[in-house]
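Colleague: Please find the sequence and the predicted model below.
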Amino acid sequence: MSAHHADHSKGLLLTAIGGLALTVDIPLIKLANGDVWSILFLRASSTLLAAIVIWLVWRAVARNAPPLVPGRAGLAVAALYSITSVCFMAAVFHTSTANLVFIVAFSTVFATALSWIFLKERPKPPTLAAMAVMIVAIGIIVQDGLSSGGWFGDLLALGAALSIAAAIVISRASGRDMGFTPLVAVVIPLLIGGAVVAQNGLNVEAPFWIVLDGLVIIPVAFFLLATGPKYISGPEVAMFYLLETVLAPIWVWLIFSETPTSQSLLGGLILISALLAHSLWQLHQGRKRRATLALRHAP
């Protein structure tokens, strides 16, 4: 296997594990049962603590720890992940879990469009077709939010999707290791949540769940997902965020009996079908490329 293919496989594995870990984020937020600012403060402070401890141990043991914020690109990525964190957390409390994760899945479209514009990574016709179908699906979901009064939460989810996509594309363009950047980016949400908590007090019934989320789940998920663009393309990384799209509503339905509306499910089904078809097409194309390379290098 060539070095390029080995790196690509490594990137796929890392982002797959990160995406799977991310699927339990929303259930843990809901299990904590608190107000948005208290949970934002606890989650951000736990994540920052975990990031700093891991980074210090890494530096002490291996001496090759990546920088917390690598240069100007790192600052831009940190700012975007801060926006993502605030938008995502607020959206949890203003729209349904299904709407939130379905709309955040739109980050794939944003990442593809931004990669096309800024990195000149022109998408192929099947990708453009999948994007068109996804736009229709998101329109159905957002229309449901407008009719049910959850439009504000849906807009917050769109903001999170756009900021995630921008962070992925900047990471990809820089080629720098951004593994720790989204973790230390929680400083801004921490300060915002802390300011509100200082005035109104901490209101979380089961803080254990949100501390577990911040100390373990978020560091693992975002470190791996932020490392992915070093090895694979932005649209590929964005697709692994879609594991949350499929699994988070299932966990929430099993634990809290939160059932999505029929319109939300219809839009989600269309979106997931488009993404699945596109992923299968990408897999087929990858196999064809590998077969062609093997023939060229055959003795």
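Modeller: Yep, that arrived.
Colleague: CA only for contacts and neighbour counts going forward, please
Modeller: Will do.
Colleague: And for the spatially most central residue of the chain, nearest residue in space, chain neighbours not counted?
Modeller: In the chain, the centroid-proximal residue (Cα atoms, centre = their mean) is residue 241; its distance is 4.7 Å. Sequence neighbours aside, residue 19 is the residue nearest to residue 241 in space, at 5.2 Å (criterion: Cα to Cα, 6 or more residues apart in numbering).
Colleague: what helices or strands is the one helix or strand that neighbour maps to leaning on?
Modeller: In the assignment (DSSP states H and E), residue 19 maps to helix 3-22. Applying 3 or more Cα pairs under 8 Å, 6 or more residues apart in numbering; DSSP states H and E, one finds that helix 3-22 makes contact with helix 218-227, helix 234-240, helix 242-256.
Colleague: For it, which residues meet the burial criterion?
Modeller: Buried residues in helix 3-22, counted by 16 or more other Cα atoms under 10 Å: 7-8, 11-12, 14-22.
Colleague: cool, and stretch 199-206?
Modeller: Buried residues in stretch 199-206, counting neighbours by 16+ other Cα under 10 Å, are found at 202, 203, 204.
Colleague: try stretch 281-299
Modeller: Buried residues in stretch 281-299 (16+ other Cα under 10 Å): none.
Colleague: Please report the distance of residue 255 from residue 178.
Modeller: Distance of residue 255 to residue 178, given as Cα to Cα, to the nearest Å: 34 Å.
Colleague: Kindly report the same for residue 154.
Modeller: 28 Å.
Colleague: here comes the other one, which I'd like you to weigh against the first:
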Amino acid sequence: MVADKSGGVALKGSLAALGSAFGFAVFTVALRWGRTGEMLPAVFLSGIFAIAITLAICFGLDLSLVLSPNDGGIAMAMGVFQVSAGLILYTLGSRSLPAAELALLSLAEVLLGPLWVWLFLGETATVNTLIGGAVLLAAIAGNALSGKRRKPPPITAP
């Protein structure tokens, strides 16, 4: 996905994406580790961590924390509907799916990213992006068609 990118900005973006993927992996494993308890507070805690990290980045790069009313409204809508609702549903689903399958299914969202930017922004995807999407689609389809999901133990009469 990053093979055709070069320069300092692309490297910083790739490192940020790697950090995001690492954080999401830690979150997924933590959800599965604590699946017997209530893990919705972990979603709240992840938001607190995100605020702290964002503040550190903004202060470190001397960026303003002030948003226009329009940008603030967009940020609030995305925070409530896109991020929070998605993470709550992901957390609830983590009780019944293995971590690897949970993470694989979450990548289905990534498949539609190039479509949305093409439809709404007119951006075209590179060949490497399409190849990466095909690999993800093949992995998701292969997992769904393989029937290798963990089966619950049979119920036996006492």
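Modeller: Thanks, I have the structure now. Computed from a predicted structure; not experimentally measured.
Colleague: Pull up the aligned stretch in the second structure for the helix or strand following the helix holding residue 19 of the first structure.
Modeller: Where DSSP H and E defines the elements, the next helix or strand beyond helix 3-22 of the first structure is helix 25-32. Helix 25-32 of the first structure lines up with nothing in the second structure when matched by TM-score structural alignment.
Colleague: Give the other helices and strands that helix 25-32 of the first structure contacts.
Modeller: On a contact count with 3+ Cα pairs under 8 Å, 6+ apart, helix 25-32 of the first structure meets helix 207-212, helix 242-256.
Colleague: Columns mean neighbour count on top of the ones you listed, output as CSV?
Modeller: As requested, those are exported to CSV (neighbours: other Cα atoms under 10 Å):
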stretch, mean neighbour count
helix 207-212, 20
helix 242-256, 19
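Colleague: can you list those in a markdown table and add distance to residue 74 of the first structure?
Modeller: What follows is these, written out as a markdown table (distance: least, Cα to Cα, whole Å):
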| stretch | distance to residue 74 of the first structure |
| --- | --- |
| helix 207-212 | 26 |
| helix 242-256 | 24 |
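Colleague: Compare those and report which one is nearest to residue 185 of the first structure.
Modeller: helix 207-212 (17.1 Å; Cα to Cα).
Colleague: Need the residues that contact that closest one.
Modeller: Applying Cα atoms under 8 Å, 6 or more residues apart in numbering, the contact partners of helix 207-212 of the first structure are 28, 29, 31, 32, 39, 42, 43, 46.
Colleague: which one in the second structure is aligned with residue 228 of the first structure?
Modeller: In the second structure, residue 228 of the first structure lands on residue 93 (TM-score structural alignment).
Colleague: for the residue lying closest to that match once chain neighbours are set aside, what are its contacts?
Modeller: Once flanking residues are discounted, residue 93 of the second structure sits nearest to residue 102: 7.8 Å by Cα to Cα, 6+ apart. For residue 102 of the second structure, the contact set (Cα under 8 Å, 6+ apart) comprises 28, 93, 94.
Colleague: related to what we said a few turns ago, of the buried residues of helix 3-22 of the first structure, closest to residue 221 of the first structure?
Modeller: Nearest to residue 221 of the first structure among these, with distances taken as Cα to Cα, is residue 18, at 3.9 Å.
Colleague: what's the burial count for the residue lying closest to the closest one once chain neighbours are set aside?
Modeller: Nearest residue to residue 18 of the first structure in three dimensions, chain neighbours excluded: residue 221, at 3.9 Å (Cα to Cα, 6+ apart). By the criterion of other Cα atoms under 10 Å, residue 221 of the first structure has 24 neighbours.
Colleague: for residue 95 of the second structure, same thing?
Modeller: 19.
Colleague: quick check, nearest of the buried residues of stretch 199-206 of the first structure to residue 283 of the first structure?
Modeller: residue 204 (44.0 Å).
Colleague: Make sure that closest one is actually in contact with residue 39.
Modeller: Yes - the criterion here is Cα atoms under 8 Å, and residue 204 of the first structure meets it with residue 39 at 6.9 Å.
Colleague: Report the set of residues contacting both of the two.
Modeller: Here residue 204 of the first structure and residue 39 have residue 32 as joint contacts, going by Cα under 8 Å, 6+ apart.
Colleague: Can you tell me what the residue nearest to the centre of the first structure aligns to in the second structure?
Modeller: Mapped onto the second structure by TM-score structural alignment, residue 241 of the first structure lines up with residue 106.
Colleague: again, but for residue 258 of the first structure
Modeller: Per TM-score structural alignment, residue 258 of the first structure is aligned with residue 123.
Colleague: and that match, helix, strand or coil?
Modeller: Secondary structure state of residue 123 of the second structure, per DSSP: H, G, I helix; E, B strand; the rest coil, is coil.
Colleague: contacting residues around it?
Modeller: residue 117.
Colleague: got a list of contacts for stretch 51-61 of the second structure?
Modeller: Applying Cα under 8 Å, 6+ apart, the external contacts of stretch 51-61 of the second structure come out as 64, 65.
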